[in-house]
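Colleague: Here you go, sequence then predicted model.
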Amino acid sequence: MTSLDHVDLALLDALAEDPRATVVALADRLGMSRNTVQARMSKLDRAGVFLSYERAIAPGALGYPLEAMVEVVVTQADLPQITQRIAEIPEVIQAHGVSGQVDLVVRVAARDTQHLFDIDARILGIDGVERTETSLVMGEVIGYRVRPLMTLASRER
């Protein structure tokens, strides 16, 4: 990962505030040329700074209003194959490998509790999955964010 300077951080802050901003709008806001902003964005993109360009879509809008976190314990040697099989389940919207008592935390979306039960059964049916524990998501209390981290990084420079 590349080292970010104050210009990169200002650009990222502007993007965090307005993710839909065009290069021209960002240039105007930051007092830079369009070419400079475009070059910086390309450099940041090549460095892997941007996670995704897709819009986050609410699963509820697609008919999947119930979300849950499924903690999965696996046979360690089978982790790559298990991860691949979990990725094939369309209701899986995110997964993280973690340390501690469980190996994976899988975020799923379901139509209702019976559907959630079926999704959990599909995960449990994967060879190498030892057990799962499922928790319903009651609501997001802190959404994905990086602006406070950018503020901290700016102060530390």
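Modeller: Received the coordinates, thanks.
Colleague: can we go C-alpha only for contacts and neighbour counts from here?
Modeller: OK.
Colleague: How about the contacts made by the residue nearest the centre of the chain?
Modeller: Compute the mean C-alpha point of the chain, and by C-alpha atoms, centre = their mean the closest residue is Q94, 6.8 Å away. The neighbourhood of Q94, defined by C-alpha atoms under 8 Å, 6 or more residues apart in numbering, consists of 106-108.
Colleague: With neighbour count, distance to L124 and secondary structure added, can I get the residues you listed in JSON lines?
Modeller: What follows is these, written out as JSON lines (neighbours: other C-alpha atoms under 10 Å; distance: C-alpha to C-alpha, whole Å; DSSP: H, G, I helix; E, B strand; the rest coil):
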{"residue": "V106", "neighbour count": "22", "distance to L124": "12", "secondary structure": "strand"}
{"residue": "R107", "neighbour count": "20", "distance to L124": "15", "secondary structure": "strand"}
{"residue": "V108", "neighbour count": "25", "distance to L124": "14", "secondary structure": "strand"}
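Colleague: Structure two is appended below for comparative analysis:
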Amino acid sequence: MTKLDRTDARLLLALCDIPRATGVHLASVLGLARNTVQARLSRWDDSHTLAPMDRLVSPRDLGYPLRAYVGAVTDQHRLEAVIDRLRDIAEVTEVVGVSGGADLQIGVSAADADDLYRVAGLILAVPGVERTTVSVVMREAIPYRTRPLIERLARENDNS
């Protein structure tokens, strides 16, 4: 089930192509009423459908070119406290709960290998973190993306 429909998908694709477009311009390009576009943009804003702007800023441009993922095994009784403490480490860019050998995968950005060592130590020092493994990103093969999913939504609803 999706919260978005074909019109939403068309509007999102237009924003992917022209991120700074005004509501009036988007309405014109898509053949929609300006109020329809504004209502959808407002709804997305209210429901946090679009990711925050900081997701668009590359850590590389901020002086942190080295990326890594830290797998962390945690004391399950302290998991939420661990996550709260990880929020305080500026170099932590994301944290996801996973199944498998680790409980958390922690995305980090660092200035260099020495800085990564320091950040990994900060993570390991969080009460409730029992052990960690670090995997350095050698190359970004497919950057985070949702456009193919948006395109699919636009196509699937074409036939209904």
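Modeller: Structure's in. What do you need? A quick note: this is a predicted structure, and the numbers were derived from the prediction, not measured.
Colleague: hmm, back to that, closest to G31 of the first structure among the contacts of Q94 of the first structure?
Modeller: Taking C-alpha to C-alpha as the measure, G31 of the first structure lies nearest R107 of those, at 40.8 Å.
Colleague: if I look at the residue nearest to the centre of the first structure, how far off is G63 of the first structure?
Modeller: Separation of Q94 of the first structure from G63 of the first structure (C-alpha to C-alpha, to the nearest Å) stands at 17 Å.
Colleague: just R34 of the first structure next, same as before
Modeller: From R34 of the first structure to G63 of the first structure the distance is 41 Å (C-alpha to C-alpha).
Colleague: Repeat that for S52 of the first structure.
Modeller: S52 of the first structure sits 23 Å away from G63 of the first structure, going by C-alpha to C-alpha.
Colleague: what's the answer for E88 of the first structure, then?
Modeller: Distance, E88 of the first structure to G63 of the first structure, using C-alpha to C-alpha: 19 Å.
Colleague: element containing the counterpart of the residue nearest to the centre of the first structure in the second structure?
Modeller: Using TM-score structural alignment, the partner of Q94 of the first structure in the second structure is E94. Following DSSP states H and E, the helix or strand that holds E94 of the second structure is strand 92-97.
Colleague: What is the corresponding segment of the first structure for stretch 13-32 of the second structure?
Modeller: By TM-score structural alignment, stretch 13-32 of the second structure lines up with residues 13-32 in the first structure.
Colleague: which of the residues in the matching stretch are buried?
Modeller: By 16 or more other C-alpha atoms under 10 Å, the buried positions in stretch 13-32 of the first structure come out as 13-15, 23, 26-27.
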